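1. any chance you can model this:
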Amino acid sequence: MRRDQIEDDGVLTLFDMEPQASGEPGGAGQPTPLMTGIDICRTEDGLAAIKKPSTELVIWQRDFPKRFQDWLDRLDAATLPDFRILVEPRDLRRAIDPLLDACDMPACDMRDLLVEDIDDLVRRFAETARSESVDLRLQRVDHDACWKFHCDNVEARLLTTYRGPTTEWVQMVHADRALAEQQDYEGPLERLGLHDVALFKGSCAGPNSGIVHRSPPIAGTGQTRLLLCLNQHSVSSPDPWTEI
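-> Presented below is the predicted three-dimensional model:
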């Protein structure tokens, strides 16, 4: 078995080929764990690949200016935002600016860059998920939140980490083992890059859908994450945002 790559419109798709027969180099009839149904893209347009039936996860690999990361890492963790809102994309900036003010996040060009990025991701997610409103969580995390391996009980979810350790996930061939062993799991583990945008299918997307993942255990390390999570409107969403 080998890993083949196809690049089309900025999207790199990794998929499994037929297994080698026993006795061939690297074969012995044993399939090599590969990334099946995972798309890697270089631009935000590539996130639309999640609409393909065969795709379970799209990762947009991207970089932010170093000065943005330096600014965010220097902030007192107490000033990092921690809120959840249900908002229409057109209202995003008006909705979150007062919330950032409330947590004393300094108003500056780097904060503007953060807001601009969240605004872009909310619009892109709403378009891709065909959702008029978006359930947005911008979380300050300094404990072992969602540390268990799991599949999200949603159709689709977007995650990106702005600060601290990033989301961990396993290839589908290792999913059952990770779910069964949990903290004892010592198999192959993937990690998103800082600022990478991951668009996951959840278990509600269809039979056998859902990428197994978890938040990295960080309790007691002194680290604080800043995580953005976007979901479609659901019964568990807060009331829609309205301007006061």
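2. all contacts plus neighbour counts: C-alpha atoms, from now on.
-> Fine.
3. check which helix or strand the residue positioned nearest the centre of the chain maps to.
-> The residue lying closest to the centre of the chain (C-alpha atoms, centre = their mean) is Leu159, at 2.6 Å. Following DSSP states H and E, one finds Leu159 within strand 156-163.
4. also this sequence, please, to line up against the first:
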Amino acid sequence: MVSLAPLPVPVAMPRAVVSGTIADLALIFRPEVNLCVVHRRLPRALDGFVTQLLAGLESLEAELRLGAHEPVPPDRLLPASAQAMASVEAWLAEVDYLFGIFRDLFGAKAIGLRLRLLDKAMCPRFHVDNVPVRLVCTYGGLGTEWLPEAAVNRERLGHRSGGLPDHASGLMLDPDAVRRLPAGAIALLKGEKWPGNQGRGAVHRSPAPTPERPRRLLLTLDLR
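-> Alright, predicted model coming up:
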């Protein structure tokens, strides 16, 4: 089990790690790293299931709290119509895979899982999460947007924006620096409750849908 014991407050500016190697997710334990992103190509069967799901369901929102070694129950994750879709086994294997990564990496005793089908920006303004760490993965649509530390004015986060949108609040020091997670990428976002990370959480927001990509499937995992 990996401990989340308090660490000395890091001096280095928070930074992101972008990789194509799953093992590099462990770099989230470095004090200066607040975001780990692993790019990957999804299997064709999994892409096919996601395409069916986005076309066949009007809505989907599942929220589960599971023991670390408890199997993810299909009937609590998907409606019956989705469980009958072709290649559903590929989707269930994907969820088990991410669940296992998150459990083993953090030695979690319990994990919160949320699965949502979205057609609008859930959190449209840049923000940080009030959690230790969160796994995020988007399927079939636009991925989460994030800002490198050099492009963020943290004094304008949250209520300190004065109610102004991101482009007008002064939060974005460089609007051209906005990055987006590609579909299928696994991301670990360190939050404000990670020991020693207060004031250094990964700054991110939900993407605005486009006519070409109006919907997306979002899976998140949290420590519970």
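5. if we can go back for a sec, what does the following helix or strand past the strand holding Leu159 of the first structure correspond to over in the second structure?
-> Beyond strand 156-163 of the first structure in the direction of the C-terminus, DSSP H and E gives the next helix or strand as strand 168-169. Using TM-score structural alignment, the residues of the second structure aligned to strand 168-169 of the first structure are 145-146.
6. what sits closest to the corresponding residue of the first structure for Gly201 of the second structure if chain neighbours are left out?
-> Under the alignment by TM-score structural alignment, Gly201 of the second structure pairs with Gly210 in the first structure. Spatially, and ignoring its direct neighbours in sequence, Gly210 of the first structure is nearest to Gly202 (4.2 Å; C-alpha to C-alpha, 6 or more residues apart in numbering).
7. check Ala78 of the first structure too.
-> Closest to Ala78 of the first structure by C-alpha to C-alpha, 6+ apart is Cys103, at 7.6 Å.
8. cool, and His204 of the second structure?
-> Trp146 (4.1 Å).
9. could you count how many residues lie near the one you found?
-> Neighbours of Trp146 of the second structure under the rule other C-alpha atoms under 10 Å: 24.
10. wait, it touches Arg179, no?
-> Yes. Applying C-alpha atoms under 8 Å, one finds Trp146 of the second structure in contact with Arg179, separated by 5.2 Å.
11. have a look at how far, on average, the longest helix along the first structure is from the second structure.
-> In the first structure, with assignment by DSSP state H, the single longest helix is helix 109-129. On superposition with the second structure, the mean distance recorded for helix 109-129 of the first structure (mean C-alpha distance after the TM-score superposition for the first structure) is 1.6 Å.
12. the helix or strand following that helix against the second structure, how far on average?
-> On the C-terminal side of helix 109-129 of the first structure, the closest following helix or strand by DSSP H and E is strand 134-141. Mean deviation of strand 134-141 of the first structure from its aligned counterpart in the second structure after superposition (mean C-alpha distance after the TM-score superposition for the first structure): 0.6 Å.
13. can you give me the helices in the second structure?
-> 44-56, 74-77, 80-83, 88-106, 166-169.
14. so how far is the longest one off the chain centroid?
-> Using C-alpha atoms, centre = their mean, to the nearest Å, the mean C-alpha position of helix 88-106 of the second structure is found 14 Å from that of the whole chain.
15. next, the angle from it to helix 44-56.
-> 110 degrees (axes from the mean of the first three to the mean of the last three C-alpha atoms, to 10 degrees).
16. tell me the buried residues in helix 88-106 of the second structure?
-> Of the residues in helix 88-106 of the second structure, 88-92, 95, 98-99, 101-103, 105-106 count as buried by neighbour count, 16 or more other C-alpha atoms under 10 Å.
17. equivalent range in the first structure for that helix?
-> Under TM-score structural alignment, the match for helix 88-106 of the second structure is residues 111-129.
18. picking up where we left off before, just how off-centre is the match of strand 168-169 of the first structure within its chain?
-> Here the centre of stretch 145-146 of the second structure is set off from its chain's centre by 10 Å, with C-alpha atoms, centre = their mean.
19. and the gap between the equivalent of Arg216 of the second structure over in the first structure and Met35 of the first structure?
-> In the first structure, the residue paired with Arg216 of the second structure is Arg225, using TM-score structural alignment. Separation of Arg225 of the first structure from Met35 of the first structure (C-alpha to C-alpha, to the nearest Å): 27 Å.
20. counterpart of Val133 of the second structure in the first structure?
-> Taking TM-score structural alignment, Val133 of the second structure has Ala156 as its aligned residue in the first structure.
21. you'd agree that match is up against Gln232?
-> Yes. Assessed by C-alpha under 8 Å, Ala156 of the first structure is found in contact with Gln232 at 7.4 Å.
22. joint contacts of these two?
-> Contact criterion C-alpha atoms under 8 Å, 6 or more residues apart in numbering; residues shared by Ala156 of the first structure and Gln232: Ala129.
23. Leu92 of the second structure touches Pro74, doesn't it?
-> Yes. With contact defined as C-alpha under 8 Å, Leu92 of the second structure reaches Pro74; the gap is 7.3 Å.
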